[in-house]
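[1] just to be clear, the model below is a prediction. Sequence and coordinates:
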Amino acid sequence: MTPESFWNYSLNEIIDAMESYARQAKRIRKQKIADDFVLTKALSLNLAAIISGKDDLCNPWDFYPETFRKDKEEYEQQKLEADLAEYREKRRQWAEEFNRRRRGV
């Protein structure tokens, strides 16, 4: 609020502006606390997964499913393609080993 507008406002308008500012500051503070909480939870889950030896780390869509829906679909598609490529490679190696043993080499 500029000094000029302050002097042009009535007492009730000034009180409303101050209350509005207080509500806005409270809303921003709550959002920061919620964001910090989600960050802390994500870090603790990922740290626990790493310590226990799991490859299953949490992702943003675990906390914000609507916001990251497309990212999740892309990730799942890439993971499926990687798993399929890994399966094909293992299958190819198995076939090579099987043929090698069959030939007696």
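    Received the coordinates, thanks.

[2] going forward, measure contacts and count neighbours with C-alpha atoms only.
    Will do.

[3] other SSEs contacting the helix or strand harbouring Gln77?
    Gln77 is part of helix 69-103 when elements are defined by DSSP states H and E. Contact analysis of helix 69-103 by 3 or more C-alpha pairs under 8 Å, 6 or more residues apart in numbering; DSSP states H and E lists helix 60-63 as its packing neighbours.

[4] just want the most central residue of this protein.
    Closest residue to the average C-alpha location of the chain: Pro60 at 1.2 Å, with C-alpha atoms, centre = their mean.

[5] and it, how far from Leu80?
    In this structure, Pro60 and Leu80 are separated by 19 Å, where distance is defined by C-alpha to C-alpha, to the nearest Å.

[6] list the buried residues in the helix holding Gln77.
    The neighbour-count check on helix 69-103 (16 or more other C-alpha atoms under 10 Å) flags Lys72 as buried.

[7] same check on stretch 40-52?
    Ala42, Asn46.

[8] got another one to weigh against that:
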Amino acid sequence: MRLKINIEGIRFMVTKAHEPKLDHNTKQQKVDKSTGALQWKSQIMALDESGGEILTITTDFEPKVNVGEFVRVDGLVAMPWSTETGSGVAFRAGHIGPLNGSKPAEPGKAA
């Protein structure tokens, strides 16, 4: 289940260089099952009036933003998960980009 997150009043900052999201078994970059796009993970700090929290957010494209840059995150969802060895929450976004810029073209489409 994907749970939409209300991000009103939250600022986001990139805290680590983006990396390919790897499959734990094959060590190959993961591919989105529905779109076929390669997946990337970004470490982002979410800041609000209560402080900051580090999130690892998966996208179907490599974000074109830099460490230390405040960014816009659109379409943020949380996906709770559970296995025999643990549980947690995975985060996914439709877009991570510059605060003052327009959205980049979708992967595979002209800008």
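    Looks like it arrived, so ask away. Remember, it's a predicted structure, so these values are computed and weren't measured experimentally.

[9] overlay them and tell me the TM-score.
    Here the TM-score of the superposed chains, computed with TM-score structural alignment, normalised by the length of structure 1 as the reference length, equals 0.21; 47 aligned residues with a C-alpha RMSD of 5.5 Å.

[10] hmm, back to that, give me the distance from the helix holding Gln77 of structure 1 to the chain's centre.
    How far helix 69-103 of structure 1 lies from its chain's middle: 27 Å, per C-alpha atoms, centre = their mean, to the nearest Å.

[11] what do you get for stretch 40-56 of structure 1?
    Taking the mean C-alpha point of stretch 40-56 of structure 1 and that of its whole chain, the gap between them comes to 14 Å (C-alpha atoms, centre = their mean).

[12] let me know the helix or strand that Gly97 of structure 2 is in.
    Taking DSSP H and E as the definition, one finds Gly97 of structure 2 inside strand 95-98.

[13] remind me what that strand packs against, helices and strands.
    Using 3+ C-alpha pairs under 8 Å, 6+ apart, the elements in contact with strand 95-98 of structure 2 are strand 70-74.

[14] what's the first helix or strand after the strand it packs on?
    Beyond strand 70-74 of structure 2 in the direction of the C-terminus, DSSP H and E gives the next helix or strand as strand 77-83.

[15] report the buried residues of that following strand.
    Within strand 77-83 of structure 2, the residues that qualify as buried by neighbour count (16+ other C-alpha under 10 Å) are Val77, Ala78.

[16] which neighbouring elements make contact with it?
    strand 3-4, strand 86-92.

[17] between it and strand 86-92, what angle do the directions make?
    Taking axes from the mean of the first three to the mean of the last three C-alpha atoms, to 10 degrees, strand 77-83 of structure 2 and strand 86-92 form an angle of 160 degrees between their directions.

[18] and the helix or strand containing Arg29 of structure 1, how far out from the chain middle?
    Here Arg29 of structure 1 is covered by helix 11-52, with elements defined by DSSP H and E. Computed by C-alpha atoms, centre = their mean, the chain-centroid distance of helix 11-52 of structure 1 equals 17 Å.

[19] the strand or helix carrying Glu53 of structure 2 vs strand 86-92, what angle?
    Using DSSP H and E, Glu53 of structure 2 sits in strand 51-59. Using the same axes, to 10 degrees, the direction of strand 51-59 of structure 2 lies 80 degrees away from that of strand 86-92.

[20] by contact count, what packs against strand 51-59 of structure 2?
    The criterion is 3+ C-alpha pairs under 8 Å, 6+ apart, and the helices and strands that strand 51-59 of structure 2 contacts are strand 40-48, strand 86-92.
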